[in-house]
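S.K.: structure, please.
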Amino acid sequence: MRVYVAGHRGMVGGAISRKLIERGAEVVTRTHAQLDLTDQTAVRDFFAAEKVDAVVLAAAKVGGIHANNTYPAEFIYENLMIEANVVHQAYAAGVQKLLFLGSSCIYPRAVAQPMREDALLTGILEPTNEPYAIAKIAGIKLCESYNRQYGTDYRSVMPTNLYGPGDNFHPENSHVMPALIRRFHEAVRDGAKQVVIWGTGTPKREFLHVDDMAEASLFVLDLPPEQYAANTEPMLSHINVGYGEDVSIRDLAELIAQVIGFEGEIAFDASKPDGTMRKLMDSGRLLAMGWKPRIALADGIKETYDWFLDSKA
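M.R.: As a prediction, the model looks like this:
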């Protein structure tokens, strides 16, 4: 089976690629330099030449609160173009199976917790990442629309906050987990007595290890069509993927500090935005089908920090 993994150099795409190779699949990849997914003609030519059996669409422009606030036009434009080109050109080339990876930010800011799939489009989005969220919602609707009109089997999974080997540890454009790991690492390295964290520390977030996400993605991709259909609806076809528990940013910071060995003060800058106060996914649909996460948060943080150290060596 030939599977094109778009975004194979990213954390999620890399993990999914590894799992596919372990299964014996032939994984087709292209770097951004080799294939610009915002270029419609280039994407069309790629699909016409490669004749893949399935697509995993993990490519996206991603970042934390700072990046989303600073580059909103880039976040909505690039993600919309990637999704539109890959989904349409996959269909045009006769590819029947596709898995689109979205994000928990698709759900309204003020939504009942844990967040169910049917909460989509029921309220106002979190302003700090609205452009990215709208692009991801469009990706879900692209898959649903092509299924309805053309009979394709394009599926969507909505992961909670992901972390693990291959994460982005950029000092400004990273998500909360890698940002905190880097900050505490540098504090220990430099002998700092205090680490200051954006916000109040009270928001809660759910975290899922990327290897668990990779296994969940392939689990959903492999579901027989009748089983997938029985657990979704034509206009509500996405499936949540989460760990099932959340943690406050304060408690997360303390856990990361413990793993890294920082013994100084942890302070919070309440003048900076918190973002959404809670984002816990309801993964009941997926759990009922037989999948469950296996990597505990403390173990995952330790593994991620070890990878970060190795990547800097």
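S.K.: can we go C-alpha only for contacts and neighbour counts from here?
M.R.: OK.
S.K.: buried residues, stretch 61-80. List them.
M.R.: Neighbour-count burial for stretch 61-80, with 16 or more other CA atoms under 10 Å as criterion, is recorded at 61, 63, 65, 67-69, 75-76, 78-80.
S.K.: now show me the structure for the sequence below, then we'll compare the two:
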Amino acid sequence: MGSSNHGTTVDSFLSNQSAKVFVAGHRGLVGSAIVRKLQQLGFTNLLLRTHAELDLTRQTDVDAFFAAEKPQFVILAAAKVGGIHANKTYPADFIAINLQIQTNVIDSSYRHGVKKLLFLGSSCIYPKFAPQPITEEALLTGPLEPTNEWYAVAKIAGIKMCQGYRLQHGFDAISGMPTNLYGPYDNFHPENSHVLPALIRRFHEAKVSGAKEVVVWGTGSPLREFLHVDDLADGVVFLMDKYSGLVHVNVGSGKEVTIKELAELVKEVVGFEGELVWDTSKPDGTPRKLMDSSKLAELGWVPKIALKEGLVDTYKWYLENVKQ
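M.R.: Got it, this is the predicted structure:
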């Protein structure tokens, strides 16, 4: 039955629970959530390889893996990621490693007969001053955020590679662009974590040490969008099952929260009793960053995990898994 070149998948992903599914990057925040979701749905044949077992930057190794294992579906969640500091320090790594991983995986998938591939990007592919909320059409309409240009350019190349292989070879490669994600297996490192895990850690440490106050940078006025990683995993499965098209698809919650509201919510979830102080001498960053996920909503998918519920879940995971 398979899928035709017109992108109408007759044989749905969800009806293929015994099919070999290669989840690249299965130990990360995103990959681990996708694995949990697929296991819940009854997929029994997941192909998982650690970095030590398969180095995705090595073309011959990737090709040999595909030749031997012949996966039918591929979800590409492997990437080199990091915060502003890492991007500034290792620009060569961010462009080279990401280009190598995605080029090797997408090309081998096509050449070894994969039925469908989903490539995951990031909202940082969009221009720094893209109109809000950011639609898929904003791609390549203006300059990128200078701090993570190298990572963003690699991710844009991945989208374009999926499109190129679809146009030239009829290969069913699609792309999804998630908004800011959070949840189990996030990076809670004190120096290079993102805003939400950083807040969880700081409020927790303040609670444990009995501190009187927690100081947060800026005014708390910028608006941000967050999506629980289990919602993303659900969206990924939905796209694998229902979507086949040239254009990448935004995957967001469509809900905005100010950094102030976020900090208050984290304080409440963690149970920190002290004072929350804003250091307004520090910069705020971009005033607003919201993705337009109406394309995905029109296809019939909406997120299910409310922010507070998701924060409770994430804090519970932090307590059980992150060494104090």
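S.K.: now the two most distant members of the buried residues of stretch 61-80 of the first structure.
M.R.: Checking the buried residues of stretch 61-80 of the first structure against each other with CA to CA, the farthest-apart pair comes out as I65 and L80, at 19.1 Å.
S.K.: restricted to strands, list the buried residues of stretch 61-80 of the first structure.
M.R.: Judged by DSSP state E, the buried residues of stretch 61-80 of the first structure include no members of strands.
S.K.: got TSV for those, with distance to E22 of the first structure too?
M.R.: As requested, those are arranged in TSV below (distance: CA to CA, whole Å):
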residue	distance to E22 of the first structure
K61	27
G63	29
I65	35
A67	34
N68	35
N69	39
F75	33
I76	34
E78	31
N79	29
L80	31
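S.K.: and the helices in the second structure?
M.R.: Applying DSSP state H to the second structure gives helices spanning 29-40, 59-69, 84-89, 91-111, 149-169, 195-209, 229-242, 259-270, 294-299, 307-321.
S.K.: for the first one, what is the distance to the chain centroid?
M.R.: Distance, stretch centre to chain centre, for helix 29-40 of the second structure: 12 Å (CA atoms, centre = their mean, to the nearest Å).
S.K.: do the third one as well
M.R.: On the basis of CA atoms, centre = their mean, helix 84-89 of the second structure sits 18 Å off its chain's mean C-alpha point.
S.K.: next one: the fourth one
M.R.: Relative to the centre of its chain, helix 91-111 of the second structure is centred 17 Å away, using CA atoms, centre = their mean.
S.K.: repeat that for the last one.
M.R.: In terms of CA atoms, centre = their mean, the gap separating the centre of helix 307-321 of the second structure from the centre of its chain is 18 Å.
S.K.: what residue in the second structure is paired with V3 of the first structure?
M.R.: Alignment note: V3 of the first structure maps to V21 in the second structure; criterion TM-score structural alignment.
S.K.: how about F75 of the first structure?
M.R.: Aligned counterpart of F75 of the first structure in the second structure: F94 (TM-score structural alignment).
S.K.: who's in contact with its match?
M.R.: If a contact means CA atoms under 8 Å, 6 or more residues apart in numbering, then F94 of the second structure has 80-81, 87, 150-151, 154 as its contacts.
S.K.: ok so, going back, relative to C143 of the first structure, which of the buried residues of stretch 61-80 of the first structure is nearest.
M.R.: Lowest distance from C143 of the first structure to the buried residues of stretch 61-80 of the first structure (CA to CA) belongs to L80, with 12.8 Å.
S.K.: thought the closest one was touching A138?
M.R.: Yes - using CA atoms under 8 Å, L80 of the first structure and A138 qualify as a contacting pair, with a distance of 7.3 Å.
S.K.: which one in the second structure is furthest away from the centre?
M.R.: Going by CA atoms, centre = their mean, the residue of the second structure most distant from its centre is K212, 35.1 Å out.
S.K.: test my guess that that one contacts G274.
M.R.: Yes - counting by CA under 8 Å, K212 of the second structure sits close enough to G274 to count as a contact (4.9 Å).
S.K.: need the overlap of contacts for the two.
M.R.: With CA under 8 Å, 6+ apart, K212 of the second structure and G274 have no common neighbours.
S.K.: who wins for proximity to E136 of the second structure among the helices of the second structure?
M.R.: Distance to E136 of the second structure, taken as CA to CA, is lowest for helix 294-299 among the helices of the second structure, at 8.6 Å.
S.K.: if you count neighbours, what's buried in that closest one?
M.R.: Applying a neighbour-count criterion of 16+ other CA under 10 Å, the buried positions in helix 294-299 of the second structure are 294, 296.
S.K.: over to stretch 1-14 of the first structure?
M.R.: Of the residues in stretch 1-14 of the first structure, 2-14 count as buried by neighbour count, 16+ other CA under 10 Å.
S.K.: likewise stretch 211-228 of the second structure?
M.R.: Within stretch 211-228 of the second structure, the residues that count as buried by 16+ other CA under 10 Å are 214, 216, 218-220, 222-228.
S.K.: hmm, who's touching that stretch?
M.R.: With CA under 8 Å, 6+ apart as the contact definition, stretch 211-228 of the second structure has outside contacts at 179-183, 202-203, 206, 252-261, 274-291, 303, 305, 307, 310.
S.K.: in TSV: the contacts of F94 of the second structure, plus distance to Q72 of the second structure.
M.R.: What follows is those, written out as TSV (distance: CA to CA, whole Å):
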residue	distance to Q72 of the second structure
K80	25
V81	27
N87	34
W150	31
Y151	28
A154	25
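S.K.: any idea how far the alignment partner in the second structure of D45 of the first structure is from H112 of the second structure?
M.R.: With TM-score structural alignment as the criterion, D45 of the first structure lines up with A64 in the second structure. According to CA to CA, to the nearest Å, A64 of the second structure stands 10 Å off from H112 of the second structure.
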